[in-house]
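>>> pasting the sequence and the predicted coordinates here, then a few questions.
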Amino acid sequence: MKGPLFYSKILLFGEYGIIKDSKGLSIPYSFYNGALKTDENPSEEAIKSNKSLKQLADHLETLNPELVVFDIDALKADVDAGMYFDSSIPQGYGVGSSGALVAAIYDKYAKDKITVLENLTREKLLVLKSIFAEMESFFHGKSSGLDPLNSYLSIPILINSKDNIEATGIPSQKAEGKGAVFLLDSGIIGETAPMVRIFMENMKQEGFRKMLKDQFIKHTDACVEDFLKGDVKSLFSNTKQLSKVVLNHFKPMIPQQFHELWKKGIETNEYYLKLCGSGGGGYILGFTEDIDKAKHSLSDYKLEVVYNF
C-alpha cells in the first residue's frame, strides 16, 4: 500500500512575523516528499514512525468534532497493520516534515474533507488552516497550520494576516537567471518548540515588540510584495535589511558558527541569509543576485537552489 505524495514547504518570508500578523509567503518544495505506506518488513524508521502515528491517532480523537471528524477506526486499523509515513523530508530542518504527514492523514481519513479540486474560498482556506493547526499541535505544542496547508494544496500561499490567507501565483522562474533563493545546510537539527519559547519570552519586552513591528515586519511585508511583483532590485535591498535585523535581534535562532558567515554576506553583498522556519539549526535560507559568487563564497557548505530569478 502506498498513498499519494505530499511535498515539503519553504516559508520564504514571515517566520516569527506571522505570529504577530506580518505578511508571509509559503511555497511547496517538491524536492522532498512523503507518503503513507505499509511494508512487509518495516525498517527501524518505519517502526518509529508507526509508534508516532499511534499517538497521533489518540490526539485526533480529542479534537472538536464540530471542526473535523476522522474515521478513527480505519486509521487505527491501518496503524495496527503497520502503517507509517515514508518520508524524505528531513526532520527539524524547517521544511515541514510534520506538515506533510498531517496533510496525508487528513487527506485519507477526514470525513467531509475540503478537497483541492473545489473552489477554495478564503473561508475554506481558514477552516483547513484551523483544522491543520489543531492536528499539528500534537508535534509542536502550537502550530499555525500553514505547513500542512501548503503541503495539502501544493500551491503557493500568501498570508496577508492571521485571518486573511489566499492561494497565489508566484512569478515564473528564469532558468538562466543568476539570481537565486537557496537552502544552506547547517548540519544541525533544529527544535521548533524551544526557539518559539525564546521568541515568546522576548515578546514580553517592549523594545523587542517595537523592533518587530517597526523593522522586522516592515521589511518582511516589503519582501513579500517585491517577490510577488517580481521587483528583484527592491527585493534584494529589503532582504538585506531583513538579514541585518535577524542577525541583531534573533541571534539565539542562528547557530553560533554561522554568525560570521551571516555578517560576511551583508558586508560583501554576495548573499543574504535569513531563517528558514524557526531556526536553531536545520536549513538557513539564502538570497543572492549571483549564484556563482555565492557558491564560491560558501564553498564549504552544501547549497540547494530552490528558485531562480
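Alright, I've got the coordinates. Residues are numbered from 1 along each chain as shown.
>>> use CA for all of it now, contacts and neighbours both
Noted.
>>> Lys76: neighbour count?
Residues near Lys76, counting by other Cα atoms under 10 Å, number 17.
>>> strands along the stretch 1-150 of the chain, start to end?
Remark: strands assigned in the stretch 1-150 of the chain by DSSP state E, counting those that start in this stretch are 6-13, 24-37, 84-87.
>>> chain neighbours aside, what residue packs nearest to Ser87?
Leaving aside its chain neighbours, Ser87 sits nearest to Gly34 (3.8 Å; criterion: Cα to Cα, 6 or more residues apart in numbering).
>>> so that neighbour touches Phe6, yeah?
Yes. Assessed by Cα atoms under 8 Å, Gly34 is found in contact with Phe6 at 5.4 Å.
>>> in this protein, what residue spans correspond to helices?
44-61, 72-80, 97-109, 122-140, 146-153, 192-202, 206-211, 218-229, 232-249, 259-268, 291-297 (DSSP state H).
>>> can you list contacts of the fourth one?
Pointing back at helix 122-140 there. By Cα atoms under 8 Å, 6 or more residues apart in numbering, the residues outside helix 122-140 that reach it are 56, 59-60, 63, 67-68, 98-99, 102-103, 114, 142-146, 148-149, 163-166, 192-193.
>>> rerun at 6 Å
With contact meaning Cα atoms under 6 Å, 6 or more residues apart in numbering, helix 122-140 is reached by Ser143, Ser144, Gly145, Ala193.
>>> out of those residues, which end up buried?
Neighbour counting by 16 or more other Cα atoms under 10 Å classes Ser143, Ser144, Gly145 among these as buried.
>>> ok, of the residues you listed, which one's closest to Ile198?
Ser143 (15.7 Å; Cα to Cα).
>>> returning to that earlier point: how near is the residue nearest to Ser87 to Ala104?
For Gly34, the distance to Ala104 equals 8 Å [Cα to Cα, to the nearest Å].
>>> quickly note the distance from Leu128 to Lys108.
Using Cα to Cα, we find Leu128 at a distance of 14 Å from Lys108.
>>> just give the number of residues close to Asp71.
By other Cα under 10 Å, 15 other residues sit near Asp71.
>>> dump the residue contacts of it.
Neighbour list for Asp71: Tyr109 [criterion: Cα under 6 Å, 6+ apart].
>>> ok, second structure coming up, stack it against the first:
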Amino acid sequence: MQNFYPGKILLYGEFSIILKNKALAIPLTSQGGKWENARDAENTSLFGWLKYLKKLPHAADYDLVHFEEELNRGLYFESSIPQGYGAGSSGALVAAFYAHFSISPITNPSIIHLQELKKELGVLESYFHGNSSGTDPLVSYLKHSLLLANDKIDKIKVPSPPEDLFFFLLDCGMARKTEPLVSSFLNEIHNNKDYTADFENHYVPVVDQTIQEHLDGRFTELKKQWLELSQLQTLFFKAMIPKNLIEYWHKGNNEGHTHLKLCGAGGGGYLLGLSTLKEKQVSLFYPGFKMIALPFS
C-alpha cells in the first residue's frame, strides 16, 4: 500500500463552483499521503470514520472487515498535507481508502463514471466536512487536473507557466474551517439580491475568462485576469481574506507584480499567488510567511 495520493488545489472557481459555475482543480504533487503501519500509530480518528462507513447504505461495497483488521495492526495515513489549508487533506485520505479497500474500484472512469465516482467519494468524505462535493478525493484518486462546470467533469491538461511567471502558495500561518465561510457566502447569495446579481454578472465571467486564458496558455492575458480577479475578491470575499495579509494583497496589486487570490474557502490556510518576480524576491515580499512553489507537473 505504498501508492502516493497527492493533495488538491482549486486553482480557480472558489465559491462560484458552489453555484455550479466553472472551476479548475489540479493535484498538489508536492504534498500528499500514503498508508503506513506502526505499532504505536495514532489512528483513533480512523476508527471514528470506520463507524461512519459501517452505517452507509453501500457499506458492503468496501472491505471494512479488512480495513478494521489493518487499523488494529497499526495502519495509519502518513500525510504531508496540512489540515484546514484548502489543500485536500481529507480528500487524499479518502482516495487512498477507496483505492485499497473498495471491493470493485473504478480504475479508468469514463465521463459517466466520473460523475458516479465523484458522488461516491463525496459521501465517503462527508464524515470530515459535513457535505462534500467529492472533488478533492477525485483529483487525488485520479492524480489529474479536472475542469468542472454545471455537473460536467473533464480530465484536462493544464499548461505550465513560462519562466517569467511564478505561481505559489502562501501560508497564512493558521488553519480555517470551510463550513462557516461557505455558509456566510450562501447567506449573502440567498438574502442579498444586489450581491447575487453582481456576483453572477461581474465576478463569474472573470473567473470563466481566467480559466480559459490559462487553459489556452495565454499567459500575458492571464496575468491581467489575475489582477482583476484579485481586486474583485477584495470586494466579494473581504471577510475571507486573512487580516494579516490584506496589506500585502493590496500592495502587490498596486505595484503590479504580484497578485493573490483565495485558495478554496479562504479565512486562513493557503492563499494562491502569481508573480512576475523571481521566487526569492517573492519570498522577501512576504517577510515572516512561508511560501511554496506551486508545481504544474
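Perfect, I can see it now. Because the structure is a prediction, the values reported are computed rather than measured.
>>> before we move on, back to that, more neighbours: which of Gly34 and Ala104 of structure 1?
The residue with more neighbours, out of Gly34 of structure 1 and Ala104, is Ala104; 24 against 21, by other Cα under 10 Å.
>>> just give me the match in structure 2 for the more buried one.
Aligned by TM-score structural alignment, Ala104 of structure 1 pairs with Ala96 of structure 2.
>>> excluding chain neighbours, what is closest to its match?
With sequence-adjacent residues excluded and distances taken as Cα to Cα, 6+ apart, Ala96 of structure 2 is closest to Tyr5, at 6.5 Å.
>>> how near is that neighbour to Thr220 of structure 2?
33 Å.
>>> neighbour count for those two, which is higher?
Tyr5 (29 against 12).
>>> distance of the equivalent of Val95 of structure 1 over in structure 2 from Leu227 of structure 2?
Matched by TM-score structural alignment, Val95 of structure 1 corresponds to Ala87 in structure 2. Distance of Ala87 of structure 2 to Leu227 of structure 2, given as Cα to Cα: 23 Å.
>>> who has more neighbours out of the two?
Neighbours per residue, other Cα under 10 Å: of Ala87 of structure 2 and Leu227, the larger number sits with Ala87, 25 against 20.
>>> how about the nearest residue to the more buried one, chain neighbours excluded?
Distances taken as Cα to Cα, 6+ apart put Lys8 closest to Ala87 of structure 2, at 5.0 Å, once the chain neighbours are dropped.
>>> neighbours of the equivalent of the one you found over in structure 1, just the number please.
Counting by TM-score structural alignment, Lys8 of structure 2 lines up with Lys9 in structure 1. As a burial measure, Lys9 of structure 1 scores 31 neighbours (other Cα under 10 Å).
>>> Lys9 of structure 1 touches Tyr32, doesn't it?
No. Between Lys9 of structure 1 and Tyr32 there is no contact under Cα atoms under 6 Å: 8.6 Å.
>>> please report the distance of the residue mapped onto Gly145 of structure 1 from structure 2 from Lys118 of structure 2.
Alignment of Gly145 of structure 1 against structure 2 is given by TM-score structural alignment, with Gly134 as its counterpart. Going from Gly134 of structure 2 to Lys118 of structure 2 by Cα to Cα gives 5 Å.
>>> repeat for Asp194 of structure 2
Distance, Asp194 of structure 2 to Lys118 of structure 2, by Cα to Cα: 33 Å.
>>> what's the neighbour count on Ala38 of structure 2?
By the measure other Cα under 10 Å, the count of residues near Ala38 of structure 2 is 12.
>>> which one in structure 1 is aligned with it?
Checking TM-score structural alignment: Ala38 of structure 2 goes with Asp39.
>>> for Ile291 of structure 1, see how far away that match is.
Asp39 of structure 1 sits 42 Å away from Ile291 of structure 1, going by Cα to Cα.
>>> next one: Thr268 of structure 1
Thr268 of structure 1 is 14 Å from Ile291 of structure 1, by Cα to Cα.
>>> higher neighbour count, these two?
Using other Cα under 10 Å as the criterion, Thr268 of structure 1 and Ile291 rank with Ile291 on top: 21 against 10.
>>> which ones are touching that one?
Contact analysis of Ile291 of structure 1 by Cα under 6 Å, 6+ apart lists Lys178, Gly179.
>>> surely the residue nearest to Ala87 of structure 2 meets Leu24?
No. When contacts are counted by Cα under 6 Å, Lys8 of structure 2 is not listed as touching Leu24 (10.6 Å).
>>> now list whatever residues contact both of the two.
By Cα under 6 Å, 6+ apart, Lys8 of structure 2 and Leu24 have no common neighbours.
>>> and the aligned partner of Tyr203 of structure 2 in structure 1, how many neighbours?
Using TM-score structural alignment as the criterion, Tyr203 of structure 2 maps onto Phe216 of structure 1. Residues lying near Phe216 of structure 1 (other Cα under 10 Å) number 23.
>>> any idea how far Phe216 of structure 1 is from Gln205 of structure 1?
Here Phe216 of structure 1 is placed at a distance of 15 Å from Gln205 of structure 1 (Cα to Cα).
>>> next one: Lys264 of structure 1
Distance from Lys264 of structure 1 to Gln205 of structure 1, by Cα to Cα: 29 Å.
>>> which of those two has more neighbours?
Ranked by neighbour count (other Cα under 10 Å), Lys264 of structure 1 and Gln205 place Lys264 first, with 16 against 10.
>>> please name whichever of the helices of structure 1 is nearest to Gly282 of structure 1.
The nearest among those, by Cα to Cα, is helix 192-202 at 10.1 Å.
>>> that closest one against structure 2, how far on average?
By mean Cα distance after the TM-score superposition for structure 1, the fitted helix 192-202 of structure 1 averages 1.5 Å away from its aligned residues in structure 2.
>>> in structure 2, what stretch matches that helix?
Counting by TM-score structural alignment, helix 192-202 of structure 1 lines up with residues 178-188 of structure 2.
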